[in-house]
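> dropping the sequence and predicted coords here.
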Amino acid sequence: MRIAIFSDNFYPELSGVSDSIINLAKELVKFGHQVVFFVPKYSLKNFKKSGLPKRELDLGKSVKIYRLGSIPFSGSSSQARMVLPSLWRWLKVKKINPDIIHTQLIYGVGLEALTAAKFLKIPLVGTNHTYLREFIRYSPIHAEWFKTYALHYDAWYYNCCDYVTAPSNCVFDEMVKNGFLKPHQVISNPIDTESFLPGSERKRLEAKKEFKLTPSTIFYPGRIAAEKKIDVIVRALAIVKEKIPDVNFAIAGHGNSLSNLKILIRELGLDRNVKIFGILDKPTLVRLYQGCDIFAIASTSETQSITMLQAMACGLPVVGVNSLALPEYINSKNGLLVEAGDYKAMAEKIIYLFQNHSKMQELGQGGHKFAQNFSAENIARQWEKIYSKVIAMKK
């Protein structure tokens, strides 16, 4: 099959969507398929933000990447781009002649996908990665009517697709409330289970030495943004410190809430306990996972959380919040749940795990086993079946 993937987020932007579709493309190519990306063009500043040289991602001869002109746009990653839709880009798609179009987001590039599918009569699959209600805050319009309009637009957009997926049921629950009607199913984003693995005790100690981490280290990697609620973990850390004075909280990533987070860390007297590493390449990120002990997530915007699944794959127990998709992935065999925003309860669970190493090990092993369900190979095989089914439906 020749598969055209349209996305408003892509390399080098820090984004779970980007990571997901890149992993998917790599695996589909192994199965003999061709993949063509239509994605925004990013500036030199965007590449520098990720600590990367400005050159195109090389995914092999069977993957082509077409960059669409874009302008800067407000977003939590500080790298977001907006593609202004045109009436002619479908002609480029016509030359490629894909068997199916797979759209990831509802913005400028997503509208290009709708246009191409309509004009060329190509089957269209949509994936909704986003709980839109949490991201409307980044819009320049804050009126209540706009929120209502945006949620209905989201449902309208995916009603234009022949088949729709999302990584969790909570996404569909919200969409149905706003008029979504199309055939749909939950399918996870893929994770690289070949890279994200538990480390041996020797590797764990080497990583702790490399990153200067104590024996009790909590970890959060990802965007540093308001909806991620990292402040909840920091407040929990202050309580944990009373019982475990040398506790560390390692953070990897960047985002527009970093300066506010640093102020809170300083106010709570946690400067020596918190280590912020910025954006890391994959091998370094894997080593950091392996050097940490507990993964914590307090986000109220997750439709899955790629980094949480990476943590599980690396054998880390999870302490998360009972919000949106997190309880769909955190269970009694891989982690512990607390109510959203309850930093005292989160601190209690973290202390419990640090003081019960057998439970930490049990949950870590359970998480590693659970994460194998979402390997890139397993998810790509599912996508193969979906693409074939939708193509057959349209004939």
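The structure has been received and is ready for your questions. Numbers count the residues shown, from 1 in each chain.
> going forward, measure contacts between C-alpha atoms and count neighbours the same way
Noted.
> for the stretch 101-250 of the chain, what spans make up the helices?
Ranges of helices in the stretch 101-250 of the chain, per DSSP state H, counting those that start in this stretch, are 108-120, 144-159, 169-177, 201-211, 230-243.
> now the ones you listed as JSON lines including mean neighbour count?
Formatted as JSON lines, these follow (neighbours: other CA atoms under 10 Å):
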{"stretch": "helix 108-120", "mean neighbour count": "21"}
{"stretch": "helix 144-159", "mean neighbour count": "17"}
{"stretch": "helix 169-177", "mean neighbour count": "17"}
{"stretch": "helix 201-211", "mean neighbour count": "15"}
{"stretch": "helix 230-243", "mean neighbour count": "20"}
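> mind checking which of the ones you listed is nearest Phe374?
helix 169-177 (16.1 Å; CA to CA).
> what angle sits between that closest one and helix 144-159?
100 degrees (axes from the mean of the first three to the mean of the last three CA atoms, to 10 degrees).
> what are the contacting residues of stretch 228-244?
Stretch 228-244 has contacts (CA atoms under 8 Å, 6 or more residues apart in numbering) with 216, 224, 247, 249, 261, 264-265, 268, 270, 296-301, 341-344, 346-348, 350-351.
> one more time with 7 Å, if that's ok
With contacts defined as CA atoms under 7 Å, 6 or more residues apart in numbering, stretch 228-244 is touched by 247, 261, 265, 268, 298-301, 341, 343-344, 346-347, 351.
> quick one, which of these are buried?
Those of those that meet the buried threshold are 247, 261, 265, 298-301, 341, 343-344, 346-347, 351, by 16 or more other CA atoms under 10 Å.
> report the two of the residues you listed separated the most.
Greatest spatial distance among the buried ones among the contacts of stretch 228-244 (CA to CA): Val247 and Ser301, at 26.8 Å.
> list the buried residues for the helix ranked longest in the chain?
Secondary structure of the chain read by DSSP state H shows that its longest helix is helix 376-394. Buried residues in helix 376-394, counting neighbours by 16+ other CA under 10 Å, are found at Ala376, Glu377, Ile379, Ala380, Ile386, Tyr387, Val390, Ile391.
> could I get those as CSV with distance to Thr284?
Shown next, in CSV, are those (distance: CA to CA, whole Å):
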residue, distance to Thr284
Ala376, 20
Glu377, 23
Ile379, 25
Ala380, 26
Ile386, 34
Tyr387, 35
Val390, 39
Ile391, 40
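> okay, pairing it with this:
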Amino acid sequence: MPKKDVNHINLLFLGRLVLYKCADIVIESIGKLAQAIKSKISLKIVGEGSERNNLENRVKELNLGEIVSFLGWVNQSETLDYYRKADIFYFPSVRKFGGAVVMEAMACGLPCIVANNGGIGEYVNEDTGFKIEPISREYLTQELTSKIQMLVEDARLRESMSAKAIEKAQKFAWENKAIKIFDIYEKMLGEKRVSAST
């Protein structure tokens, strides 16, 4: 795999383009960045949905056509390539509780910026990325802008979060889940044997 350009940071949003996934917040956040930061980044939006036209129009209004590109729907098998080429993953969805895409991104070593909502908020911690309280759209936008800037400017932080994201994702691998479930059963059976003998 070709080496990433350390002077250019690739941002990724992957998901259906519907209101509650909040791809618009990612676009608005990028629009608020200083030009010096904008010149160092690009954002790939992978996905399709009813909001695509609105999102493309907003990109034009904010003059972000050089930074933001829409790639449409891709096969699940192709998403791995997009994760591998990215440096930071954004998923500020306010209604998605499982968020498998976040775990996939972490497994590929991406620091993640997410809304602290449902299971997604459980995956991401201060070592692996940032979770933002979904207080309001304005707050999410403001915080996302701040976190993007922080990660773009701090290569060490990105590297550290990348390593920790991989480490955390490994705990969710199926074989590790199976071991944990087995340990729980063993513990429960042991407690049952103790209580039965007393």
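Right, received. Where do you want to start? Treat the numbers as computed from the prediction; the structure is a model and nothing was measured.
> any idea what the TM-score is?
For this chain pair, the superposition-based TM-score is 0.80 by TM-score structural alignment, normalised by the length of structure 2; 178 aligned residues with a CA RMSD of 2.4 Å.
> ok so, going back, can you redo the helices of the stretch 101-250 of structure 1 as CSV with distance to Leu44 of structure 1?
Formatted as CSV, the helices of the stretch 101-250 of structure 1 follow (distance: least, CA to CA, whole Å):
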stretch, distance to Leu44 of structure 1
helix 108-120, 20
helix 144-159, 31
helix 169-177, 34
helix 201-211, 29
helix 230-243, 28
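> out of the buried residues of helix 376-394 of structure 1, which is nearest to Leu124 of structure 1?
Val390 (8.0 Å).
> return the residue of structure 2 aligned against that closest one.
The criterion is TM-score structural alignment: under it, Val390 of structure 1 has no aligned partner in structure 2.
> can you check Ser257 of structure 1 too?
Checking TM-score structural alignment: Ser257 of structure 1 goes with Glu51.
> next one: Leu268 of structure 1
Checking TM-score structural alignment: Leu268 of structure 1 goes with Leu62.
> show me where the stretch 251-395 of structure 1 has its strands.
274-276, 294-297, 318-321, 335-338 (DSSP state E, counting those that start in this stretch).
> now render those as a markdown table, adding distance to Val36 of structure 1 and mean neighbour count.
Converted to a markdown table, the strands of the stretch 251-395 of structure 1 look like this (distance: least, CA to CA, whole Å; neighbours: other CA atoms under 10 Å):
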| stretch | distance to Val36 of structure 1 | mean neighbour count |
| --- | --- | --- |
| strand 274-276 | 36 | 18 |
| strand 294-297 | 34 | 26 |
| strand 318-321 | 36 | 26 |
| strand 335-338 | 38 | 22 |
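> and the match of Ser257 of structure 1, what does it touch?
Contacts of Glu51 of structure 2 by CA under 7 Å, 6+ apart are Leu17, Val18, Leu19.
> wait, which of these is closest to Cys112 of structure 2?
Nearest to Cys112 of structure 2 among the contacts of Glu51 of structure 2 is Leu17, at 18.5 Å by CA to CA.
> surely the closest one touches Arg52?
Yes: between Leu17 of structure 2 and Arg52 there is a contact under CA atoms under 7 Å: 6.0 Å.
> so those two - more neighbours on which side?
Ranked by neighbour count (other CA atoms under 10 Å), Leu17 of structure 2 and Arg52 place Leu17 first, with 24 against 20.
> and the more buried one, what pairs with it in structure 1?
Using TM-score structural alignment as the criterion, Leu17 of structure 2 maps onto Ile224 of structure 1.
> surely its match meets Ala252?
No: using CA under 7 Å, Ile224 of structure 1 is not in contact with Ala252, being 8.8 Å away.
> hang on, the earlier thing: for Leu24 of structure 1, which of the helices of the stretch 101-250 of structure 1 is the nearest?
Between Leu24 of structure 1 and these, the tightest spacing by CA to CA is seen for helix 108-120, at 18.1 Å.
> matching residues in structure 2 for the closest one?
Counting by TM-score structural alignment, helix 108-120 of structure 1 falls onto no part of structure 2.
> which one of the contacts of Glu51 of structure 2 is nearest to Lys168 of structure 2?
Relative to Lys168 of structure 2, the closest of the contacts of Glu51 of structure 2 is Leu17; by CA to CA it sits at 27.5 Å.
> separation between the closest one and Lys38 of structure 2?
23 Å (CA to CA, to the nearest Å).
> do the same with Gly190 of structure 2
58 Å.
> alignment lookup: Ala238 of structure 1 to structure 2.
Aligned against structure 2 by TM-score structural alignment, Ala238 of structure 1 finds its counterpart in Gly31.
> still on that earlier bit, need the strands of the stretch 251-395 of structure 1 in TSV with distance to Ala25 of structure 1, can you?
Output for the strands of the stretch 251-395 of structure 1, formatted as TSV (distance: least, CA to CA, whole Å):
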stretch	distance to Ala25 of structure 1
strand 274-276	31
strand 294-297	28
strand 318-321	28
strand 335-338	30
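> nearest approach to His102 of structure 1 belongs to which of those?
strand 294-297 (29.5 Å).
> and that closest one, which stretch of structure 2?
Against structure 2, strand 294-297 of structure 1 falls on residues 88-91 (TM-score structural alignment).
> and for Ser358 of structure 1, the neighbour number?
Neighbour count for Ser358 of structure 1, taken as other CA under 10 Å: 11.
> please apply the same query to Leu44 of structure 1.
12.
> I'd like to know how far the aligned partner of Leu110 of structure 2 in structure 1 sits from Pro283 of structure 1.
Aligned counterpart of Leu110 of structure 2 in structure 1: Leu316 (TM-score structural alignment). In this view, Leu316 of structure 1 and Pro283 of structure 1 are 17 Å apart by CA to CA.
> now do Val247 of structure 1
Noted for Val247 of structure 1: a distance of 24 Å to Pro283 of structure 1, by CA to CA.
> cool, and Ser299 of structure 1?
From Ser299 of structure 1 to Pro283 of structure 1 the distance is 25 Å (CA to CA).
> who's in contact with the spatially closest residue to Pro111 of structure 2 that is not a sequence neighbour?
Counting by CA to CA, 6 or more residues apart in numbering, Pro111 of structure 2 lies nearest to Gly129, which is 4.8 Å off, once chain neighbours are set aside. Going by CA under 7 Å, 6+ apart, Gly129 of structure 2 touches Pro111, Cys112, Ile113, Met161.
> map Gly129 of structure 2 across to structure 1 for me.
Across the alignment, which pairs residues by TM-score structural alignment, Gly129 of structure 2 is matched by Gly335 of structure 1.
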